[in-house]
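Q: structure, please.
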Amino acid sequence: MVRTILVTAFDAFGGEDINPSLEIARRLPHNIGDTHIITSEIPTEFALAAKVARQNIDKHMPDAVVCLGQAGGRHAITPERVAINLIDAPIADNAGALLVDAPINPAGPTAYFATLPVKSMVQAIRAHNIPAELSTTAGTFVCNFLMYSVLDYLASSDLDILAGFIHVPYIPEQHQQPAVPLDDLVAGITAALGALIADEPDEPTGDSLLGNLH
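A: Next up, the predicted model:
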């Protein structure tokens, strides 16, 4: 039973003044039925992102963690299916760190599957006439870093907590294209959370790593 969901969202990065993921998190309902929604802002910094997420997990011990982030250029809400053990940053993070061709955890598995019901989430978003697609690449910047780090932390700590990542497109206020109205993104993420509450995960849980993919 999912009674508490921790939703994380990033601050603005890459010269932007807005990160739609944070604007969504600020507008989410505090409760969906009997499930409590907790939100947390995550710095777009390799040195801090995972640390802040771990602190929030330890503090709240939620039943699920849903990380949100911006994916400029995408036209739909895209739940991510997999995180890979790689940092290959196209730009510096907000602390000025530019990491290239580096593992997230040198001792960790090659990749982790999300343990959220990602296909059900996509269907729930589409049911509200909001564009949604399942994604198999979370990139190699701080979004993928956070998704991998959270799943790695939960696996290594033997915590029975569902987790994954959802990318969202630009909003019109950013004057970038393609863009989706913020109200639609809020409704879409709320629908995705509703699917999480109502559904069982349809991805591998527990030993959710992909293993060595060479």
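Q: CA atoms for contacts and neighbours, from now on please.
A: OK.
Q: before we move on, which element is the residue lying closest to His30 once chain neighbours are set aside in?
A: Nearest residue to His30 in three dimensions, chain neighbours excluded: Ile37, at 5.1 Å (Cα to Cα, 6 or more residues apart in numbering). Applying DSSP states H and E as the criterion places Ile37 in strand 35-42.
Q: what does stretch 16-27 contact?
A: 7-13, 39-41, 68-70, 167-171, 174, 182, 185-186, 189 (Cα atoms under 8 Å, 6 or more residues apart in numbering).
Q: rerun that using 6 Å as the cut-off
A: The contact list for stretch 16-27, computed with Cα atoms under 6 Å, 6 or more residues apart in numbering, reads Ala9, Phe10, Asp11, Ala12, Leu68, Gly69, Gln70, Val186.
Q: next, the buried residues of it.
A: Ile18, Asn19, Pro20, Ser21, Leu22, Glu23, Ile24, Ala25 (16 or more other Cα atoms under 10 Å).
Q: coming back round to it: and of the contacts of stretch 16-27, the nearest to Ala114?
A: Leu68 (13.1 Å; Cα to Cα).
Q: now the other sequence, so there's something to compare against:
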Amino acid sequence: MRILIYGFGPYRQFRDNVTKHVLRALPARRGLKKIVFPVRFHWAQFIAAVEQHQPDIVLGLGQCGRGRLLRVETRAVNARRQRKTEKPKSIVRNKEAQLPTTLRPALGRSGRRSRFAGDYVCNFSMYVMLDLIRKKRLSTRYGFVHIPHDYDAKKAARVLNAAMVVWERGEKRAR
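A: Model prediction:
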């Protein structure tokens, strides 16, 4: 099974991004590719990663400014804005207002579901990835988890690693 997990670099007032540390703390495993993207509204970086690695599963990680639990995002919204004062714009014109994720990691007591990933780069990456998977009719499953900026990266890595074990077991049963 090929799994692509990505996070982001620093942005706005955050000089560091917890997702980078979570990726570093995840143990190496066969078929796992970890990428840290710059915080930019560029389609190409997300599409190139999927086309190059052809993953069975893509999991995006984003940093959230508040909260105490991991948030499993359940949908991406076709809206983005670079500044809070700016009116939201469509990510893709004439497309669905929202796209549901196709992978919802079971994070137990460490996480909760969320229906709004914001309108910044995390949501942008979600929408771009889900649109690509749908448009190209890929069998790739996609999910996204927001991690509070002050969350313990090693704890998050343990929770996500346990989720990957579950995905792999499910994949073996499906064969």
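Q: TM between them?
A: For these two chains in superposition, a TM-score of 0.90 is obtained (TM-score structural alignment, normalised by the length of the second structure); 171 aligned residues with a Cα RMSD of 1.8 Å.
Q: enumerate the positions of the strand holding Ile37 of the first structure that are buried.
A: Thr35, Ile37, Ile38, Thr39, Ser40, Glu41, Ile42.
Q: pull the longest helix from the second structure.
A: helix 153-174 (DSSP state H).
Q: which parts of the second structure are strands?
A: 3-8, 32-37, 57-64, 70-73, 75-77, 98-100, 111-114, 141-148 (DSSP state E).
Q: and the third one, how far out from the chain's middle?
A: Once both centres are worked out by Cα atoms, centre = their mean, to the nearest Å, strand 57-64 of the second structure turns out to sit 2 Å from its chain's centre.
Q: quick check: closest non-adjacent residue to the residue nearest to the spatial centre of the second structure.
A: Nearest to the mean C-alpha position of the second structure, counting by Cα atoms, centre = their mean, stands Gly60 at 1.5 Å. Leaving aside its chain neighbours, Gly60 of the second structure sits nearest to Phe144 (4.5 Å; criterion: Cα to Cα, 6+ apart).
Q: quick one: contacts for the counterpart of Tyr148 of the first structure in the second structure?
A: Under the alignment (TM-score structural alignment), Tyr148 of the first structure pairs with Tyr127 in the second structure. With contact set as Cα under 6 Å, 6+ apart, Tyr127 of the second structure has these partners: Ala76.
Q: Ala132 of the first structure too?
A: Counting by Cα under 6 Å, 6+ apart, Ala132 of the first structure has contacts Ala76, Ile77, Thr78, Val122, Arg126.
Q: so what does the fourth one match up with in the second structure?
A: Taking TM-score structural alignment, the alignment pairs Val122 of the first structure with Leu107 from the second structure.
Q: what's the spacing between that match and Tyr11 of the second structure?
A: 26 Å (Cα to Cα, to the nearest Å).
Q: more neighbours: which of these two?
A: Leu107 (19 against 14; other Cα atoms under 10 Å).
Q: excluding chain neighbours, what is closest to the more buried one?
A: Nearest to Leu107 of the second structure is Val159, by Cα to Cα, 6+ apart, at 6.4 Å.
Q: list the buried ones in stretch 119-128 of the first structure?
A: Those would be Lys119, Ser120, Met121, Val122, Gln123, Ala124, Ile125, Arg126, for stretch 119-128 of the first structure by 16+ other Cα under 10 Å.
Q: with distance to Ser157 of the first structure added, can I get those in TSV?
A: Putting these into TSV (distance: Cα to Cα, whole Å) gives the following:
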residue	distance to Ser157 of the first structure
Lys119	26
Ser120	27
Met121	26
Val122	29
Gln123	31
Ala124	31
Ile125	32
Arg126	35
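Q: just the residues you listed: which are in helices?
A: Among these, the members falling in helices (DSSP H) are Lys119, Ser120, Met121, Val122, Gln123, Ala124, Ile125, Arg126.
Q: any idea how far the closest residue to the last one other than its chain neighbours is from Arg74 of the first structure?
A: The reference is to Arg126 of the first structure. Excluding the flanking residues, the one nearest Arg126 of the first structure by Cα to Cα, 6+ apart is Ala132, at 6.0 Å. Distance from Ala132 of the first structure to Arg74 of the first structure, counting by Cα to Cα: 10 Å.
Q: rewinding a little: JSON lines for the contacts of stretch 16-27 of the first structure, including distance to Ala53 of the first structure and neighbour count?
A: Listed next are the contacts of stretch 16-27 of the first structure as JSON lines, based on distance: Cα to Cα, whole Å; neighbours: other Cα atoms under 10 Å:
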{"residue": "Ala9", "distance to Ala53 of the first structure": "10", "neighbour count": "27"}
{"residue": "Phe10", "distance to Ala53 of the first structure": "11", "neighbour count": "25"}
{"residue": "Asp11", "distance to Ala53 of the first structure": "13", "neighbour count": "20"}
{"residue": "Ala12", "distance to Ala53 of the first structure": "17", "neighbour count": "19"}
{"residue": "Leu68", "distance to Ala53 of the first structure": "12", "neighbour count": "28"}
{"residue": "Gly69", "distance to Ala53 of the first structure": "14", "neighbour count": "28"}
{"residue": "Gln70", "distance to Ala53 of the first structure": "17", "neighbour count": "24"}
{"residue": "Val186", "distance to Ala53 of the first structure": "21", "neighbour count": "20"}
